[in-house]
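Peer 1: Dropping the sequence and predicted coords here.
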Amino acid sequence: MQHVFVNLPVADLSRARAFYAALGLAFDERFSDDAAACVVVSESIFLMLLTRDKFATFSPRPVGDPSRDCSTLVALSRDSREAVDAFMSAGLGAGGIDNARVQDHGFMYGRSISDPDGNVLEVMWMDVSAYERSLGDEINSAVDA
């Protein structure tokens, strides 16, 4: 099985841990210490919250400031539209910032929140079968034209 580890720089590890815990995400303490926290997103996807100093030891370039500049958008899927809104509510209650970017395409619904450090999380739900049906409708319309 392949695993994905997304490394995110944080200024205050305790604050970051509290934010991600409020989202209902668990931590793998085997890979956590006073400079890092391993957030379990799924069986194969993890967010590594790293202090800026720790992050710098991995980066070949200077560490950017996610509160000013965006270089990564982490997209996380949820099981329903309601779960997207619940994720947002939990994150806002834990100090996140609503990026005021709602996407509602019927078959797909998404929102955007920044964690307290400015790292952007795009949380979304998609009904894949409805999307596939819409593609079929577009193809049929093009053929009929």
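Peer 2: It's in. Numbers count the residues shown, from 1 in each chain.
Peer 1: from here on, contacts and neighbour counts on C-alpha atoms
Peer 2: OK.
Peer 1: just the strands in the chain please.
Peer 2: Assigned by DSSP state E, the strands in the chain fall at 4-10, 26-27, 36-40, 45-51, 73-77, 97-98, 103-104, 108-114, 120-126.
Peer 1: Check which helices and strands the last one is in contact with.
Peer 2: Of the remaining helices and strands, those touching strand 120-126 by 3 or more CA pairs under 8 Å, 6 or more residues apart in numbering; DSSP states H and E are strand 73-77, helix 81-93, strand 108-114.
Peer 1: And the fifth one, by the same measure?
Peer 2: With contacts defined as 3+ CA pairs under 8 Å, 6+ apart, the packing partners of strand 73-77 are strand 120-126.
Peer 1: ditto for the first one
Peer 2: In terms of contacts (3+ CA pairs under 8 Å, 6+ apart), strand 4-10 is packed against strand 45-51, helix 52-58.
Peer 1: ok, now which ones touch the residue nearest the centre of the chain?
Peer 2: In the chain, the residue lying closest to the centroid (CA atoms, centre = their mean) is Leu121, at 3.2 Å. Residues near Leu121 by CA atoms under 8 Å, 6 or more residues apart in numbering: 73-76, 112-115.
Peer 1: Below is an additional structure, to be compared with the one above:
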Amino acid sequence: MASQIFVNLPVKDLDKSMEFFTKLGFSFDPRFTAAKAACLILGENTFVMLLLEHFFKTFTKKEISDASKSTEVLIAINVDTREKVGELIQKAVEAGGSICMDPEDHGWMYGHGFADLDGHQWEILYMDINAALQA
């Protein structure tokens, strides 16, 4: 079983991407942050490596998807409250991101999504596990 998860995403401007996620309240692990990459901390064992596109290309022989035109991955983050969903979406838009999906309310699960500066789609979710188990 994996002890840590690192998702790798290509970005056009590392400084702007770091500024964007800092405005959302996230921080970076300085041990894995340098001129070509930054380690965004999502949780205790969950990280997103923001890699400059030219550096990202050194890890794959495939073309990089243009996230503003197609979706290769959806990144979902579970938060503690429904209100936190709205707060993160608002911060993302204020920091230069955009809404990429309408809010969805399934009773036990509520979510909303934004696209970051490079078009990567992030879904912010609140899940009431106890209500889900009763459904």
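Peer 2: The structure has been received and is ready for your questions. Predicted model only: the values in this text are computed from it and were never measured.
Peer 1: Distance-wise, check the residue nearest to the centre of structure 1 relative to Pro60 of structure 1.
Peer 2: 24 Å (CA to CA, to the nearest Å).
Peer 1: again with Glu43 of structure 1
Peer 2: According to CA to CA, Glu43 of structure 1 and Pro60 of structure 1 sit 29 Å apart.
Peer 1: So which of those two has more stuff around it?
Peer 2: More neighbours surround Glu43 than the other of Glu43 of structure 1 and Pro60, with 10 against 7 (other CA atoms under 10 Å).
Peer 1: give the contact list for the more buried one.
Peer 2: Neighbouring residues of Glu43 of structure 1 by CA under 8 Å, 6+ apart: there are none.
Peer 1: Same question for Tyr110 of structure 2.
Peer 2: 82, 103-104, 125-127.
Peer 1: same deal with His106 of structure 2?
Peer 2: Counting by CA under 8 Å, 6+ apart, His106 of structure 2 touches no other residue.
Peer 1: before we move on, what about Ser27 of structure 2?
Peer 2: Shown in contact with Ser27 of structure 2 (CA under 8 Å, 6+ apart): 21, 40-41.
Peer 1: could you redo the last one with a cut-off of 7 Å?
Peer 2: By CA atoms under 7 Å, 6 or more residues apart in numbering, the residues touching Ser27 of structure 2 are 40-41.
Peer 1: Give the aligned equivalent of it in structure 1.
Peer 2: By TM-score structural alignment, Ser27 of structure 2 lines up with Ala26 in structure 1.
Peer 1: what's the answer for Lys69 of structure 2, then?
Peer 2: By TM-score structural alignment, Lys69 of structure 2 lines up with Arg68 in structure 1.
Peer 1: Its match: how many residues sit nearby?
Peer 2: Neighbours around Arg68 of structure 1, by other CA under 10 Å: 9.
Peer 1: Please report the distance of it from Ala37 of structure 1.
Peer 2: To Ala37 of structure 1, Arg68 of structure 1 is 23 Å away according to CA to CA.
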